[in-house]
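> what's the 3D shape of this:
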Amino acid sequence: MAAMMSQLLVVLYTGLCAGRGNRMTDETLPKPSLSAWPSWIMPPKSNVTLQCHTSTNDVNFALRKGNVPVEFPQSPDSTEGMARFLLTDLQASSSGLYTCEYYRRDPPQRSSQPSDILLLLVTGEFSKPSLQAHQRGVVTARENVTLQCQRPNNSFESVKFALLKAGAAEPIRVQGPAKKKMNFSLRSVTVSDAGNYSCVYFLMRAPFWASEPSNHLEITVKGTVELTLIVIFILLFILGVFLIYKYTQCGAAPNKMTKCSRSSKDPQEQRTSVQPGKESDGGSPVCVYLYVCRVCTFACCLCPCKHVYLSVHM
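Predicted coordinates:
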């Protein structure tokens, strides 16, 4: 796909260079780069920014569509080594091949080589295609998914197809040429491949018209829920360990003069005698309450506390 697209742009680029005349260029100046934001496939009446970038400072920038300079009512928003060309209210006539170049401000004012060609498409000139998935329902992670984009009518002219994903700046795939339909393969999908997909088709020659986008097709990849459950389980496990450590301590005194014991005879109430050292004759016991709380580690919750009697002989 990339090789075919590059061959097409090389042929078109050769034609553009042939029409530039004998204007002097400085071969030592690095070629600028040209990009589109938010994307090079845009709906009608929207805005797009073409960004021309170079590592050379103190230069002026120019934008061309084909061989024709693009005029702007105001100078483009430019910083050192960067110019932003804002194209507003896009129409079908805005589609085409764009390049940018720059000129030295100081004499001799020679220009750089033009950037690589940027194809800008404005959708809406052809009827929308249909997009279908060969797999129905939820897709399991690591499976292969095939999406088919099909034109609504028969035509003898070949077109290119582009697969789009909502939220992605660039098309996921650009393939062709084909006359009727195109299959897009998504191999070994992950949860990041889930989302809403659509497709368009467009002419490979001027005027570079493009169709309306197809209806969205939602792809759901099984694995998102499992990942969430794993995270929840880890958090609950950490919380359970913390609660076990905190609430299963028997509360013995620092001087180890008291100790805690449990009896299975009475699950609700326990009585424990604590005798520090030797028991004094005639000593009277002093009873105090302690609360022993159990922790339900599986459900990760605290169970009701129960009383424990401590009889300390004074």
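> hey, let's count contacts and neighbours off CA atoms from now on
Will do.
> Now do the strands in the stretch 101-250 of the chain.
Assigned strands in the stretch 101-250 of the chain, in chain order: 118-122, 130-133, 139-140, 145-150, 159-165, 173-178, 181-186, 195-202, 217-219, 221-222 (criterion: DSSP state E, counting those that start in this stretch).
> Using a markdown table, please lay out these together with mean neighbour count.
Listed next are the strands of the stretch 101-250 of the chain as a markdown table, based on neighbours: other Cα atoms under 10 Å:
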| stretch | mean neighbour count |
| --- | --- |
| strand 118-122 | 22 |
| strand 130-133 | 20 |
| strand 139-140 | 18 |
| strand 145-150 | 19 |
| strand 159-165 | 23 |
| strand 173-178 | 18 |
| strand 181-186 | 18 |
| strand 195-202 | 24 |
| strand 217-219 | 18 |
| strand 221-222 | 19 |
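> how about this one, so we can line them up?
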Amino acid sequence: MCPTLLSLLSLRFCVSLKIWALAGEYEKLSLSAWPSPVVPLGQTVTLWCHSRSPLKRFTLFKTDERRRLPELQGHYVNNFTLGPVTREHAGSWHVFWSLWSAPSEPLQIVVTGVFTKPSISAHPGPLVQVGENVTLRCHSPVVFDKFILHQESSTGHFQRHGRMLTGGHCTADFVIGPMSLASVGTYRCYSSLSSSPYEWSAPSDPVDIVITDVTLVCSSESAFDQFHLLRDGENLGCPLAGGQSPHGALQAEFPLGPGTPAHSGIYRCYGSFTHSPYFWSDSSDPLFLSVTGSTTSTCPSTMNPHTTEEAQLPQAHSSTWYIVLGLIIAFTSNTIILAALVYHWCSTQN
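Now for the predicted structure:
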């Protein structure tokens, strides 16, 4: 019996569906964490399963170096929220669709706040010039064999093995540099044990690393004889004449002075010629400059206007008090002299 056209189309549809299903079974899934895979103790984190195929139910499980933990398995759709997290949630997490599908790459969930926070300090200090190095030292009175350094604007971490000091203290040094705009910011450190690498201490108090002198360099292979620097679309002043750089390009240096939060913004530079100063080149690629930290708040140029008025107020009161005191002293002195003259005149008359 010859197959009908309808039966052939149905057969083709079923075969295509089966091939698609098999492809889905062996598709490599991926797993991510929101808002971050580093989770404070007692908070929540959402694990998301990513797939090119339409969403289906999947199995989520956690492993450690020795065994799977079946008590943490389950079937969920697209995402699952863990929490409030405990030490049991720290470790490598995987996701798969079925017994025949390959598991995803591991996602490491780190739980912080398990141990007491360490301390952090900058040597020789938190104010660093461009190109110099700074050493960030993590220290703990508790015996830890690993320290982790984290920069707020970065998603990665630096790890160092701790060394034992006298009295049972542990420390680790992280050398940051040569200092650039990408190196400034807020740093914290954590401590941990090699036996439980995904269980960290609470974060240390922050330390702010600040560049003391920021200079932006505009350069071009074209023969521009002047350069213009703009921040957030606003011209920062008169153009600078271009000079020859060691590499042959023409460039101009715009010194911004000590790095402060007021310097944060998006910078672009342009080139032009003195004989046609109103015809500029296309802009350079944008440079995003972010200067953080509270250490710069003592600079008068970066103070809030209200803060400046409050800071000048005691000085104004002091100046007024000195004037009043001077007038009192002058009046008293004149009174004494006048009394002496009157007494002398009276004595002469007698």
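> So which of the strands of the stretch 101-250 of the first structure is nearest residue 310 of the first structure?
Closest to residue 310 of the first structure of the strands of the stretch 101-250 of the first structure, according to Cα to Cα: strand 221-222, at 56.3 Å.
> What residues in the second structure pair up with the closest one?
Across the second structure, the stretch matching strand 221-222 of the first structure (TM-score structural alignment) is residues 211-212.
> Not counting its neighbours along the chain, what's nearest residue 287 of the first structure?
Nearest non-adjacent residue to residue 287 of the first structure, counting by Cα to Cα, 6 or more residues apart in numbering: residue 311, 4.6 Å away.
> Now distance to residue 239 of the first structure too, for the strands of the stretch 101-250 of the first structure, in CSV please.
Formatted as CSV, the strands of the stretch 101-250 of the first structure follow (distance: least, Cα to Cα, whole Å):
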stretch, distance to residue 239 of the first structure
strand 118-122, 54
strand 130-133, 43
strand 139-140, 31
strand 145-150, 39
strand 159-165, 39
strand 173-178, 45
strand 181-186, 40
strand 195-202, 34
strand 217-219, 35
strand 221-222, 28
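> of those, which approaches residue 103 of the first structure most closely?
Residue 103 of the first structure lies closest to strand 118-122 among those, at 19.7 Å (Cα to Cα).
> closest one to residue 99 of the first structure among the strands of the stretch 101-250 of the first structure?
Closest to residue 99 of the first structure of these, according to Cα to Cα: strand 118-122, at 6.4 Å.
> what's the closest one aligned against in the second structure?
By TM-score structural alignment, strand 118-122 of the first structure lines up with residues 107-111 in the second structure.
> what are the ranges of the helices in the first structure?
Taking DSSP state H as the criterion, the first structure carries its helices at 2-18, 224-247.
> Give me the contact list for the shortest one.
It refers to helix 2-18 of the first structure. 66-67, 116-117, 174 (Cα atoms under 8 Å, 6 or more residues apart in numbering).
> again, only using 6 Å
Applying Cα atoms under 6 Å, 6 or more residues apart in numbering, the contact partners of helix 2-18 of the first structure are residue 67.
> related to what we said a few turns ago, for residue 57 of the first structure, find the nearest of the helices of the first structure.
Across the helices of the first structure, residue 57 of the first structure has its closest neighbour in helix 2-18 (24.6 Å, Cα to Cα).
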